[in-house]
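Novice: Coordinates for the following, if possible.
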Amino acid sequence: MEIAKLKQLVTEKLERPDRSVSYDRKEQVLRIENQKNKKGVSLALRPLLAKYETKKEEALEEAVRYVNHALEAMGQDITLAGKEKKIFPVIRSTSFPETTKDGKQLIFAEHTSETRIYYSVDLGHSYVLLDEEMINKANITKNDIMEMAQFNMRSLPIELKEDIVAGNSFYFVSTKDGYDASRILNEAFLAKMQLDMKGKMAVAVPHQDVCIIADLVNDTGYDVLGQMTFQFFNQGNNPITALPFLYENGELEPTFILAQRKPKKD
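Specialist: Alright, predicted model coming up:
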């Protein structure tokens, strides 16, 4: 399918009288906005096209649900009162905006050279990132938000799916709850996983809806992880980073896979 055809299909599914839909041809990004409050969602079509090649209509429906839920959340008057257990951290790239479209300062903390931690309030089908105005109205400090989010994140279930390639084990967290990548912040989980590693432990968060743990015992494992992370990065609704992290002594170190491949012994 061509990008133009995909654009037509997605536009038809998202068009409504109260919305405006525009297209950036150069970036191949569709912008869908609520005409009333001018808040909106940008949908990159190139990654969606890659997903469509394998998942067909399911990929389109998934993208439409994502946009509809996000726009629905943006139309709500958000209050934090009584939602203390609904505050969670979300991982984004360091290139992610620090302010909202209307200039409000988002709440975030530094994480690695590739990632930042933003904070959200969960609304069920979607969430809204917290800004300074929201927490000031609730008379809550940034430290309060960070502590609540960390505590709530640890309560999220972790179900792992395992795949073994050439002796290397790959574990996937992909519950599609919006916080899969946030599991990288669960230090107890990472430390427990490291105890079972036979080789080097690596962690990847290519997009919002997956966290990959890898037990790398040979060169093939490094190659597979590099290819896998890049593929996931290109197909995610909220891409984060195509660089995996080596995990050692509680530290995450971004790494270029080719630079880490071990030399073969003669």
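
Novice: okay, CA-based contacts and neighbour counts for the rest of this
Specialist: Noted.

Novice: In a helix, residue 70, correct?
Specialist: Yes. Assigned with DSSP: H, G, I helix; E, B strand; the rest coil, residue 70 falls within a helix.

Novice: what about it, how many residues close to it?
Specialist: 19 (other Cα atoms under 10 Å).

Novice: cool, residue 73 as well?
Specialist: Residue 73 has 18 nearby residues by other Cα under 10 Å.

Novice: Need the three-state assignment for it.
Specialist: helix.

Novice: isn't it right up against residue 124?
Specialist: No. Judged on Cα atoms under 8 Å, residue 73 makes no contact with residue 124 at a distance of 9.4 Å.

Novice: which residues in the stretch 1-150 of the chain form strands?
Specialist: 19-24, 29-34, 40-44, 87-93, 108-110, 115-122, 127-129 (DSSP state E, counting those that start in this stretch).

Novice: go on, the stretch 151-266 of the chain?
Specialist: With DSSP E, counting those that start in this stretch as the criterion, the stretch 151-266 of the chain has strands spanning 161-165, 168-173, 200-204, 211-216, 245-248, 251-254.

Novice: Please provide the structure for the following sequence as well, for comparison with the first:
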Amino acid sequence: MAKMTSLKMKKMMEARLAKPEFRTSYNRDKDTFRIEWQDTGQGITITLPNVVSKYNERGEAAVDDLEEHVIEALKIMHEEHDLSGKEKQIYPVIRATSFPTETNAGSTLVFREHTAETRVFYALDLGKSYRLIDEALLEEENWSYSWIDEIASFNVRSLDNDFKKDTVAENDFYFVAKQDGYDASRILNEAFLEEMLADAKGELAVAVPHQDVLILADIQNKAGYDILAQMTMKFFAEGRIPITSLPFIYEDKTLEPVFILAKNRPEKNEKE
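Specialist: Here you go, the predicted structure:
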């Protein structure tokens, strides 16, 4: 099989997404491919080397998945949405602090701070995909930030928290990966974290390397930190929507970055 390159991938994407209502462009300096609506300019920018990497791993199936995701996202961008009567479809989503707080069209997204590494945004679930909620949508309904946070927090608590367990070097690791778009969001379910903490033999660590996984770890020895760090970095590198490669320790209902609490963990009475 001939080696895939960014230019070949660009041509493949152009062929797959050739529709009169779309416009495509290629940024050679950034090695990105953009597809947008002709009439509004709203669209999606794809980093080609990332797609090439996934193509080399999975072949055409990776491009099939990307095409489906792009078409669905573009369709959602072109629709009118409201929130009234759709309260049960509103969920929180975790994003990195580097994630844009405005849409390409200039609308300010609704979000709140979470940790130094993460923020909480809010999504209207639309079935196959979702739309992040902006201030304009909130203003149409005359809803407050606290109200939408309350709705979203209630809904995330209603999600199943089934997990798979793996034990490595006497440390227990739990993986929530329901593939419903809200795996990482379950880090906001305090009751679930408290339940896991109550069952932990050691310290409870939590990681959200990308949108589609929540990792919980019962850290029972020093090796557990290293294993979790390596695991989180691997997931972060492979995720479609990466969040943070930095795990957290959960205690006293707060999340503290593991780099502060690792092998050279400060004593409780030390000041930062």
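
Novice: Please identify the most buried of the strands of the stretch 1-150 of the first structure.
Specialist: Highest mean neighbour count of the strands of the stretch 1-150 of the first structure: strand 87-93, a mean of 26 (counted as mean count of other Cα atoms under 10 Å).

Novice: Can you say which of the strands of the stretch 151-266 of the first structure is nearest to residue 115 of the first structure?
Specialist: Closest to residue 115 of the first structure of the strands of the stretch 151-266 of the first structure, according to Cα to Cα: strand 251-254, at 9.8 Å.

Novice: What range does the closest one cover in the second structure?
Specialist: Mapping strand 251-254 of the first structure onto the second structure (TM-score structural alignment) gives residues 254-257.

Novice: Which one of the strands of the stretch 1-150 of the first structure lies nearest to residue 253 of the first structure?
Specialist: So among those, strand 115-122 is nearest, using Cα to Cα, at 11.2 Å.

Novice: Quick one: list the elements packing against that closest one.
Specialist: strand 87-93, strand 108-110, strand 127-129, helix 142-154 (3 or more Cα pairs under 8 Å, 6 or more residues apart in numbering; DSSP states H and E).

Novice: Need the contact partners of that strand.
Specialist: Strand 115-122 of the first structure is contacted by residues 80, 83, 86-94, 106-111, 127-130, 145-146, 149, 240-241 when judged by Cα atoms under 8 Å, 6 or more residues apart in numbering.

Novice: Rebuild the strands of the stretch 1-150 of the first structure as CSV, extending it with distance to residue 167 of the first structure.
Specialist: Formatted as CSV, the strands of the stretch 1-150 of the first structure follow (distance: least, Cα to Cα, whole Å):
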stretch, distance to residue 167 of the first structure
strand 19-24, 44
strand 29-34, 40
strand 40-44, 36
strand 87-93, 30
strand 108-110, 35
strand 115-122, 30
strand 127-129, 39
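
Novice: Quick one: closest of the ones you listed to residue 180 of the first structure.
Specialist: strand 87-93 (8.7 Å).

Novice: Show me what the closest one is packed against.
Specialist: By 3+ Cα pairs under 8 Å, 6+ apart, strand 87-93 of the first structure packs against strand 115-122, helix 142-154.

Novice: I'd like to know how many residues surround residue 100 of the first structure.
Specialist: Count around residue 100 of the first structure with other Cα under 10 Å applied: 13.

Novice: once the structures are aligned, where does stretch 169-178 of the second structure end up in the first structure?
Specialist: Using TM-score structural alignment, stretch 169-178 of the second structure pairs with 166-175 in the first structure.

Novice: With that, I have no additional questions.
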